[in-house]
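Engineer: Curious how this folds, go ahead:
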Amino acid sequence: MSNTLKRGLFACLLASVATPALAEDGYDLWLRYHPLATSGVIDAATVAVLGDTPTLKVAGQEVQRGLAGLSAHHVQFGTAIRSGGVVLALATEPRLQALGLKTDALGSEGYLVRSVDLDGRRVTLVTANSDHGVLYGAFALLRWVQTGHPVSAANLTSTPHIALRVLDHWDNLDGTVERGYSGQSLWDWWTLPDYRDPRYTDYARANASIGINGSVLNNVNAKAESLTPFYIAKAAALADIFRPYGIKVYLSARFSAPIELGGLKTADPLDPAVAAWWRAKADEIYRAIPDFGGFLVKANSEGQPGPQDYHRTHAYGANMLAAAVAPHKGIVMWRAFVYAQENAEDRAKQAYDDFHPLDGKFASNVIVQVKNGAIDFQPREPFHPLFGGMPKTPLMMEFQITKEYLGQATHLAYLGPLFEETLRADTLAQGTGSTVARVVDGTLDHHALTGMAGVANIGRDRDWSGSTFNQANWYAFGRFAWNPDDTSDAIARDWAAMTFDPAPATVAPVVRMMAGSREAVVDYMTPLGLAHVMATGHHYGPGPWISDLKRPEWNPYYYHRTTRDAIGVERGPKGNAATAQYAPALARQLADPKTTPERDLLWFHRVPWTYRLRSGETLWQGMVGRYDRGVAAVADMRADWDALRPRIDPTRYAKTESFLGIQQREAAWWRDASLAYWMSVNGLPLPAGVRPPAHDLDWYKAQKFPYAPGNP
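Structural biologist: Here you go, the predicted structure:
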């Protein structure tokens, strides 16, 4: 049989294996490995792995799988080095020593990919100081090829800026996911540890491809049962699957577990019996999971138990748990998301008030996990004042990948610009350039323990995240966690090329849609610094009129306080002085509405409806214009997507087309309901030529959604 015929038969066989019986459904994420139209990109026919660890093995298999799929040619896998092939090896491999490669700066997870002469043969080498680094390098090489570059031209090197790059799964033991919009929990607790769903491996592959190295398996609103032997065994099974991919498992710990599981009468962190119970529990977990990462804790927030129940500080609670895991080199991620009705002044100030006095009082293996903004994952919030406000304490960024407040599963809202905006924000804590990114990566305050967490948007839906474009937020989180200095546009281009195809005719319009999508959501939901005007409970749809709930901070009205004359919350010196929580130079800027960025105006200031924006428009005119701009942006996205119909597979095209239709309808609903309410209070007419709301305010108030997803 001729080589040409053999290659043709292999291509047919590969197509039959790679192409599902049903139409493409998004399961493969950005690791599709479909044949590239570009010729000459893949010239590697062999993949050689020098070494025999489980991680090196999966790295080699991934490169073989990727290159075979992208080229539709057979790629041989083994240990033989052949010209034109790819070689994966640790930097300590004896055969690499003659190359004189400089790998010290790569640390324990960085990688180096380049063409070298090895054993007299020209090959593409993937190397690192650890097998996990080799794995990350393998995925970097595949990304290079997927985005249209030749294997042999790869010259790649990168080292993660942040140590802990973690997904927080808000998954419950009953299979539901709090604020999850892509089906039931990925973890089938009922069949674990016996049945190890192949999806768990694909989940690990996807995370490793973007550098994620940790997974918190259960909801921060934790159940004590998560720490019982029954569930520890299940977590251990997942840890076994994840380990070759460099992913540690963590568990959310319920602070009152010593009472609920141990029969103690208290969970006081200063009680010796409580500390002893946690030490014994940590020992038990580490016997089952030797590389267990540690605990994530939500305490004294939204009804969760915590050390303040015993008149102890958060530092006492965190340090007690830290002592339990310290002998095993574990860590504690202690969340700073706290608010209670006892603090009636301003929910936005509470975390700073609780944690700022504790700066420097946490154990060395504690990292305080802080949300990107001071309230709760809004479409736009100013960066949290704790960033720059606790220089003696490692702070871990917490982003929400699942879009609880940004249209949930159906609205296209690429969060790369949100992540970038937050990380680029300058705290001015130590002069210009003291960005949030430098706080998070430890370079500003010289911390070695660093981290970034993302609340996962992953479920059991075939496309993992509820829609194709929601996958981009998982992808972007991983990329920013690896390198906070990356850009949202560059990440979007890579994602589009890998998820669809690298042709400019595909990538350019997809990136254009993504780049403006988050700003569109801000415009039609929360323009000019408005926040938390969503309906309560499920947070689906508008509800700025809600003002009758028991706790004031549960009401959207609390966050805008609209009257006939003015709108917004005064957080400057003439109000509750929340601006003083920022560094003095920034506080001075934010103290005056004229020097406050207009995107945050109503967050920091209460201003009259007649207030003049920099455009010369009144606040009311500018607000109406932004609502209309947001709705129009969704129409533009629909037009871009419609033009892509010939370039996108039918199934993924149709789902996105449907979701964009939902988004356009709901953007108009947000715009109309909001304007109807504001006009009912301020008594102002719409500017000339502006379309009035489709219904009266009572119609919008009457809309109910008792079974909205993500609110179990």
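Engineer: Going by C-alpha atoms from here, please, whenever you check contacts or count neighbours.
Structural biologist: Noted.
Engineer: Provide a list of residues in contact with the nearest residue to residue 40 once chain neighbours are set aside.
Structural biologist: In space, and not counting its chain neighbours, residue 40 is closest to residue 150: 6.7 Å by C-alpha to C-alpha, 6 or more residues apart in numbering. Contact analysis of residue 150 by C-alpha atoms under 8 Å, 6 or more residues apart in numbering lists 40, 41, 42, 43, 144.
Engineer: Here is the second sequence; please produce its structure so I can put it next to the first one:
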Amino acid sequence: MTKQLLLFFLVISSLAFADDGSRLWLNYDLIKDAKQRESYAQLAKFIVVSSDNQTIKIASEELQIGLQGLLGKKVAIVKTATGSGRIVLSVNKNAPSTTNLSEEGYEIYTEKDNIVISSKTETGVLYGAFELLRAIQTGKSLTNISIASSPKIKIRMLNHWDNANGTVERGYAGSTMWKWNELPYRIDPRYIMYARANASIGINATSINNVNASSRFLTAEYLEKIKAVADVLRPYGIRVFISVNFRSPRTLGGLKTSDPLDPEVRKWWNEKTKEIHQYIPDFGGYLVKANSEGEPGPQDYGRTHADGANMLADAMRPFSGIVIWRAFVYNADPNGDRFKEGYEQFKPLDGTFDPKVIVQVKNGPIDFMPREPFHPMFGAFPKTTLGMEFQITQEYLGQSTHLTYLAPMYKECLYTDTYAKGQGSTVAKVIDGSLYNASNSLMAGVANTGSDVNWCGHPFNQSNWYAFGRLAWDHTLSSEQIASEWIQMTLTQSKSAGQKITDMMMKSHPVYVSYTYPLGTAHMMGESHHYGPEPWLAKSARPDWTSVYYHRADSIGLGFDRTGKLSNALQLYSPEVQKKWGNSEQCPLDYLLWFHHVPWSKKLRTGRSLWDELCVRYYDGPVQVKRLQDTWETVKPDIDTETFESVKGRLKIQEKEALWWRDACVLYFGEYSKMPVPKPLMPPQRTLNEVKKLVEIYHLR
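Structural biologist: From the prediction side, this is the model:
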């Protein structure tokens, strides 16, 4: 299979064609600068491999494909070679390292005019091979190269919300990439591309199906299909996890209960886990959404989340896999505060979870809002291993039509201080295990892949998959560096164009927030489809699925008071965080309305009233989107035509929808503030009823 794959890529790399985005950032096009090509070529004449291991073979072939595409010269794979210009792939499981490399870590260094890629494991060598290619793609010097890198997070996972019927929950790039109807008999070539892309950024785990799980994925029919995918991913260092439905002992096993303390239920899970390992010997483990949004769980039987998780951990005891238990839980309480639900349900259980369990916590306490304060659980669970759950798919961030680069949002959360053990106790230190010396660690991202030819819908959405992987490997990397890498590997080698596009990407998240959720507003998107504005939404299947539940607009002001008057959620944080966010005069404006109900006429630090500041930000958003369009036009000569036109069209959609958000929110909140739009801003030219009709039209699609 690998020889056929190599031939396929060598053939397509020699063809001139529009870039459809299918190659992602593994875009090994010829380096334009002839001198630069030649300097690289002198250091890359041969790839020396002394092992027949499949992962090492993949690493050597990836180097061969990449180097021949980038340098325009054939680079042979050999078992031995003399002289200079050799790239040597070396696995030395017992070699002492001066850099304290982990099992997956790698070193790249110069030795007698040759380049050595070394690791304790074959997978580490594969990661090193991709790092060397990244260095060439981004124009770095290989002379006297010296790189040592180990992942800061042990489990770096994509969570797929893919269903057996081919749909993807919150998927905006077509149908599922997993062709269940063809598996296990046909292996789609995209599975191999998916594996290559993930390995190139260090992702080593994937949960293959939706957390709103069907028990069908635990049947022999589907285990055989999942085995076929696992066999493809394994040589790339990727382990497969399965999302499970907690009711499976009843729906599949015919038991009368799924009570985690029932001996027959425990026996069923033990036997099912053994069966899975017969198909997938290196099975990663279970991912569980329980007692959340209607999903079954241990609370159905009067048991705790720990009871449920520990039962599954016992089933995994003979094996190397783990259990990942999601903390996204909340009750439908019109008088409560969803902000507190996860914390209040899990805090009494701190210290009761089995060591094989990781509790997976969303970055914020509500639900992947464009900007949220960090989840209070990250600062209050010293005895439980907590994993991070970010969303890569842009459910509340413009889906596939808005350019929104998410690395700055991820970094904002990771580098906020929890003060759990004094100053410097960042969220990043909690999840990488360093704060409490945890033996395991997890960063998961809800995937944005689909059947679209470019994988992610919007061409720039690829950058969020890339950024997630890079930060899961090393969360100290800057957002600018990651953006620059992705641009050079994907869009253009032009330094001038690259800097302009980096600037666009770095501005994109603040711009999106400004026309959707400024000053800490939240959860005002269209019902069900989560697209476009619906701040007036007051009735839904449950109160915390409405907009009015969150913004609390009235004749006095706007915002959800969590300082004690309406909710005491702020008290879930450390005293230092409470001090920073608890005073409306000092609270960062980006979090202001998360914690305070502020009068419309209240003068903010900007010198403007709350109402005027709200309007200024809503109006500035569309202006900034227009500037993104103008900047994009200037890089046209340096961008593939197909990609350029795709982004250009989506930016026009984004401008139109930024105006939609602006008018909807300004007109709606204006009915409460009774204040005019401040000059020189012009009032919206349409009425609130006209804007509401746009939402009705969208529901009819």
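Engineer: what's the matching residue for residue 693 of the second structure over in the first structure?
Structural biologist: Correspondence of residue 693 of the second structure to the first structure, assessed by TM-score structural alignment: residue 702.
Engineer: if we can go back for a sec, so which of the contacts of residue 150 of the first structure is the closest to residue 279 of the first structure?
Structural biologist: Checking these against residue 279 of the first structure with C-alpha to C-alpha, the nearest one is residue 144 at 45.9 Å.
Engineer: Near that closest one, how many residues? Count them for me, please.
Structural biologist: Using other C-alpha atoms under 10 Å, residue 144 of the first structure has 20 other residues around it.
Engineer: For residue 563 of the first structure, see how far away it is.
Structural biologist: 55 Å (C-alpha to C-alpha, to the nearest Å).
Engineer: nearest spatial neighbour of the aligned partner of residue 573 of the first structure in the second structure, skipping sequence neighbours?
Structural biologist: Mapped onto the second structure by TM-score structural alignment, residue 573 of the first structure lines up with residue 564. Residue nearest to residue 564 of the second structure in three dimensions, not counting chain neighbours: residue 570, with 7.7 Å by C-alpha to C-alpha, 6+ apart.
Engineer: so how many other residues sit close to that neighbour?
Structural biologist: Quick note: residue 570 of the second structure (other C-alpha under 10 Å) scores 22 neighbours.
Engineer: That one touches residue 579, doesn't it?
Structural biologist: No - with contact defined as C-alpha atoms under 8 Å, residue 570 of the second structure and residue 579 do not form a contacting pair (9.6 Å).
Engineer: What segments of the stretch 1-150 of the first structure are strands?
Structural biologist: All strands of the stretch 1-150 of the first structure, identified by DSSP state E, counting those that start in this stretch, fall at 46-50, 76-78, 86-90, 111-118, 121-128.
Engineer: Tabulate those in JSON lines, adding columns for mean neighbour count and distance to residue 635 of the first structure.
Structural biologist: Shown next, in JSON lines, are these (neighbours: other C-alpha atoms under 10 Å; distance: least, C-alpha to C-alpha, whole Å):
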{"stretch": "strand 46-50", "mean neighbour count": "23", "distance to residue 635 of the first structure": "47"}
{"stretch": "strand 76-78", "mean neighbour count": "16", "distance to residue 635 of the first structure": "48"}
{"stretch": "strand 86-90", "mean neighbour count": "26", "distance to residue 635 of the first structure": "46"}
{"stretch": "strand 111-118", "mean neighbour count": "21", "distance to residue 635 of the first structure": "43"}
{"stretch": "strand 121-128", "mean neighbour count": "25", "distance to residue 635 of the first structure": "45"}
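Engineer: my guess is residue 400 of the second structure is in a helix, correct?
Structural biologist: No - assigned with DSSP: H, G, I helix; E, B strand; the rest coil, residue 400 of the second structure falls outside any helix and is coil.
Engineer: can you tell me how far the counterpart of it in the first structure sits from residue 694 of the first structure?
Structural biologist: When the first structure is aligned by TM-score structural alignment, the residue opposite residue 400 of the second structure is residue 409. Distance, residue 409 of the first structure to residue 694 of the first structure, by C-alpha to C-alpha: 25 Å.
Engineer: How about residue 685 of the first structure?
Structural biologist: The gap separating residue 685 of the first structure from residue 694 of the first structure is 15 Å, by C-alpha to C-alpha.
Engineer: Where in the first structure does the strand or helix carrying residue 668 of the second structure fall?
Structural biologist: Assigned by DSSP states H and E, residue 668 of the second structure belongs to helix 641-673. Mapped onto the first structure using TM-score structural alignment, helix 641-673 of the second structure spans residues 650-682.
Engineer: re the thing from before, between the strands of the stretch 1-150 of the first structure, which one is closest to residue 12 of the first structure.
Structural biologist: strand 76-78 (17.4 Å).
Engineer: Show me what the closest one is packed against.
Structural biologist: For strand 76-78 of the first structure, the helices and strands in contact under the criterion 3 or more C-alpha pairs under 8 Å, 6 or more residues apart in numbering; DSSP states H and E are strand 46-50, helix 54-71.
Engineer: Excluding residues flanking it in the chain, which one is nearest residue 297 of the first structure?
Structural biologist: Nearest-residue entry for residue 297 of the first structure: residue 334, 5.0 Å, with adjacent residues in sequence omitted and distances by C-alpha to C-alpha, 6+ apart.
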